[in-house]
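Enquirer: Pasted the sequence and its predicted model underneath.
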Amino acid sequence: MGTPVRAGTGAVRDRWPLCSPAVPRRLLALFASAPLALVALAGCGSEEQGDTPELVLERAGDDAEPPGDAPPPTFPNTATTNTVRVAGRDATEDAAGVAAAVFPATSESDRPDAVVLVDEDDWQGGVAASVLTSDAIGAPILLTEGDELPAVTAGTLARLDPPGSAAAEDAQVIRIGDAVPRPEDRQDAVISGDDAFELAAEIDRFSAEAAGEPSENVVLASVEEAAFAMPAAAWAARSGDAVLFTEKDALPEATIAALEEHDRPDVYVLGPESVISKTVERELDDVAGQVRRIEGEDAVETAVEFARYDTGSFGWALLTPGHNFTLASTSRPLDAAVAATLATNGTFAPLLLTDDVSELPTALRSYFLDIQPGFEENPNRGVYNRVWILGDQATVSLAVQSEVDDLTELIAVQGEGAPPDDAPAPDSPNDGSSPSDRGPTFGDFADDPSLDGGSTDAVPPSDDGPIGPGGIPAPQGPGVPP
């Protein structure tokens, strides 16, 4: 696949040879900005017919006027049959994309009551604040940069135009930390603390007041190991359970005080003993009810174990097909917070993780195989999985997206009356011939890297203004900085 070329003042063109084997199967391009226009579509043919056939997509110039009902430019821009990518080049763009997908803001019924603002460098604040996206307040998370609102954040906030949350004393904006800028002409609330432990405890108190009572369960996450803490964000959004932080070998006073206010909640320690030690577990005995640990050998496995986990009153319990998931990279911890909105609002997707740009981790592949949908006779009676991928191709490659798509596809499975395992395949000769005599099979091509045309190159920055996910201009509107 060719690398997109962006000119400083000209058009944006992605050139995709339609007949090339490099184009991943079932890849669909969803272009969410109305100024995108189809310029040319050439038919497939031989070299004698002229230049290589290609589909050329071009964004109209600055003089073009989008129709009034044009969808926001930050909608996810790339999808396959079973995946949707929010293609932000950073977590700030991903936040705008997720907010636009969940809250189109075309009427009063599809806009949030409030929005949470978190600094782009505060992953602990983002993970803890994910509880504010749960039902009590339902606020999506957007990101700020120092003392400024990035253009994509300001534009998204202007488009969402939250009316204010009654559960948050009519605040339209909830700022996580004193340093987060206050948007003009918006009623706001601020939650602050001297460190990550105190901030998480204050977020917990704010959430408990909005919900009417503290949560019965608490997730205890590492303040030092972001990748192990990331899956807590989705569960907090789904359940309303608090996320508090600990050091590896000591339970901080602020966390102890917060747990005491819950009146001996059940505490779920997230990560192995190398991340949160047995010493912390013993300290929890004085302030917690039952203490359980959710763990894997690494962050990827821990996220999978969390998705499987079930006590009857806590855990995703996703052991069968028919569910939504989000997939983020361990290299971008704040993607966990901005994806939290996808764990509620009818999606209810746990967060899965990858620690490799170009290859799907073994633990994740195995999990997807375990829950792959299947049907015996009628596919219309089947259930489906869908995976939301956070980040551009420099974060999660197109090859990984394509593999995830394959692993989540509804497939035919053997039912009762299927031929025995030792029976010859219907199209295979029962003559003792070797596989090499029968020609290549799917397995012969499955691991051939030459068949993957995906690019993991990052999209270069643009000179003509703020750019949203997928190279689409950031939204403009009231409050957008020049």
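Expert: Done, it's in.
Enquirer: rest of the way, CA atoms for contacts and neighbours
Expert: OK.
Enquirer: what's next to whichever helix in the chain runs longest, contact-wise?
Expert: In the chain, taking DSSP state H as the definition, the longest helix is helix 196-211. Residues outside helix 196-211 that contact it (CA atoms under 8 Å, 6 or more residues apart in numbering): 124-125, 128-129, 131-132, 136-137, 167-168, 177, 191-193, 214-215, 223, 242-246, 252, 254-255, 258.
Enquirer: Check which element follows that helix along the chain.
Expert: Where DSSP states H and E defines the elements, the next helix or strand beyond helix 196-211 is strand 217-222.
Enquirer: which helices and strands sit right next to that following strand?
Expert: helix 226-229, strand 242-246, strand 266-270 (3 or more CA pairs under 8 Å, 6 or more residues apart in numbering; DSSP states H and E).
Enquirer: Just name the most buried of the ones you listed.
Expert: strand 242-246 (a mean of 28; mean count of other CA atoms under 10 Å).
Enquirer: Check it against this one:
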Amino acid sequence: MKKVLMIGTIALILSAALSGCQAGNKNSDTAANETKGTAITELWVGTKNTTRINTSDPVQAAVLVSRTLWTAKTDNNRPSSVVLTDVSNWQIAAASTDLIHHPSNGPVLFFDKENVPSVTLEELKRLKPLGAEGNDNIQIVIVGPVASSVEEQLNSLDMKIDKIEGDDPAAIAQAIDAYYAKAAGELPQAVIIGSMDSPEYTLPAVNWIAHMPEPLLYVKKGEIPAATAEALNKREGKAAIYVLGPDSMISSKIEEELKAYGSVTRIAGDNPYENAIAFAQYKDRNNDFGWGITTPGHNFSFLTTDSTMLAIAAAPFSHLGKHAPLIFTDKDGLPDSVMEYMMNVQPKFQKSPAEGPYNHAWITGGNGAVSASAQSVIDDMLEISPAAGGNPHAGH
């Protein structure tokens, strides 16, 4: 009974707060609900192997991800600080996910150009961030350009706030790298280089940098921005650089130029689905960079390639709980490459399915983003099955 009451209370809070929330990438089901003034009654939709964050509004999704991971009932499950950034700028928001990691240990929440949505304000009040040790007990870090009206709303919360200001993604990424190094007391030698022009190839990085301290730095297809070069120079020629994406996104010329700053490894696939899988599978045994997921017993975070801000909202799923890399899917089912990957890591049992291991997936987006049938297919592909083949429920 307590669980029903808790979810009902959250639904009332979110439905009231989201009546004016129109930011970010939404699809038709969410927009239709908001137009009619109705609330999303099922905030989480679960199957035996999947859990859906059931909204395609990035502002709301970020709050639901936060509520899922930080229950905020005791100090042990409160964040140290929260990252706040503009929902309309994916490059800055993606780089800011580096601050999800310790010592911040908190979610990314969104504001829009002139306003902090009431659902975000309510979530900040619920979380009551503890203040990050090692970062002067900061409770909120604002990343990117911010309007005075937004600052006024946040100041009313009486929390300790810091800012990483600017509107150039490469410069902001450099500033985040320096900010994290100061707060954590170390400069990570490994870095991910992503394209600031191609979110569908760059976004798999956000789950890793939320999970580990390595930053995301930006290049354009044919140019290394000065801010990125400066950040790499701080590694004094010893950077371990991982270029994420194919030559069509980040040129071989840029790859060669990056070798002036350290070792360079490209992780790539021919399309966004294969690119995300390549990143999930990659592991550098020399420094343990990368997920290296090639066997059963793991968690995954599924989104569609056009759910840019939802992917950033869901990045904390790699930080706490069943740590999950990002995998792209289609609205109505799994692309062939993703189906093959899921088959390769499908759990198998010898005598009983109680043996484990088990797979799980987070799905972020309403039915207009990832259909109910697609969720069912994902659930089936994660189900533990007999090693000998046949009925997956044999042995019960």
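Expert: It's in. Keep in mind that what you see is a predicted model, and the values were worked out from it rather than measured.
Enquirer: on that earlier part again, got TSV for the helices and strands packed on strand 217-222 of structure 1, with distance to residue 409 of structure 1 too?
Expert: Shown next, in TSV, are these (distance: least, CA to CA, whole Å):
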stretch	distance to residue 409 of structure 1
helix 226-229	28
strand 242-246	34
strand 266-270	30
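Enquirer: Of the ones you listed, which is nearest residue 158 of structure 1?
Expert: With distances scored as CA to CA, the stretch of these nearest to residue 158 of structure 1 is strand 242-246 (29.1 Å).
Enquirer: so where in structure 2 does stretch 133-149 of structure 1 end up aligned?
Expert: The alignment of stretch 133-149 of structure 1 onto structure 2 (TM-score structural alignment) covers residues 100-116.
Enquirer: Next, the buried residues of that stretch.
Expert: By neighbour count on 16 or more other CA atoms under 10 Å, the buried set for stretch 100-116 of structure 2 is 100-113, 115-116.
Enquirer: which ones among those residues are found in strands?
Expert: 108, 109, 110, 111 (DSSP state E).
Enquirer: Please name the residues that touch the first one.
Expert: The neighbourhood of residue 108 of structure 2, defined by CA under 8 Å, 6+ apart, consists of 62, 82, 83, 84, 85, 96, 97, 100, 312, 313, 316.
Enquirer: Now check residue 162 of structure 1 against structure 2: what is it aligned to?
Expert: Using TM-score structural alignment, residue 162 of structure 1 sits opposite residue 129 in structure 2.
Enquirer: residues in contact with its match?
Expert: 78, 79, 80, 81, 82, 139, 140.
Enquirer: Under the alignment, what does the fifth one map to in structure 1?
Expert: Taking TM-score structural alignment as the alignment basis, one finds that residue 82 of structure 2 is matched in structure 1 by residue 115.
Enquirer: Tally up the residues packed near that match, please.
Expert: By the criterion of other CA atoms under 10 Å, residue 115 of structure 1 has 29 neighbours.
Enquirer: For it, give its distance to residue 75 of structure 1.
Expert: To residue 75 of structure 1, residue 115 of structure 1 is 18 Å away according to CA to CA, to the nearest Å.
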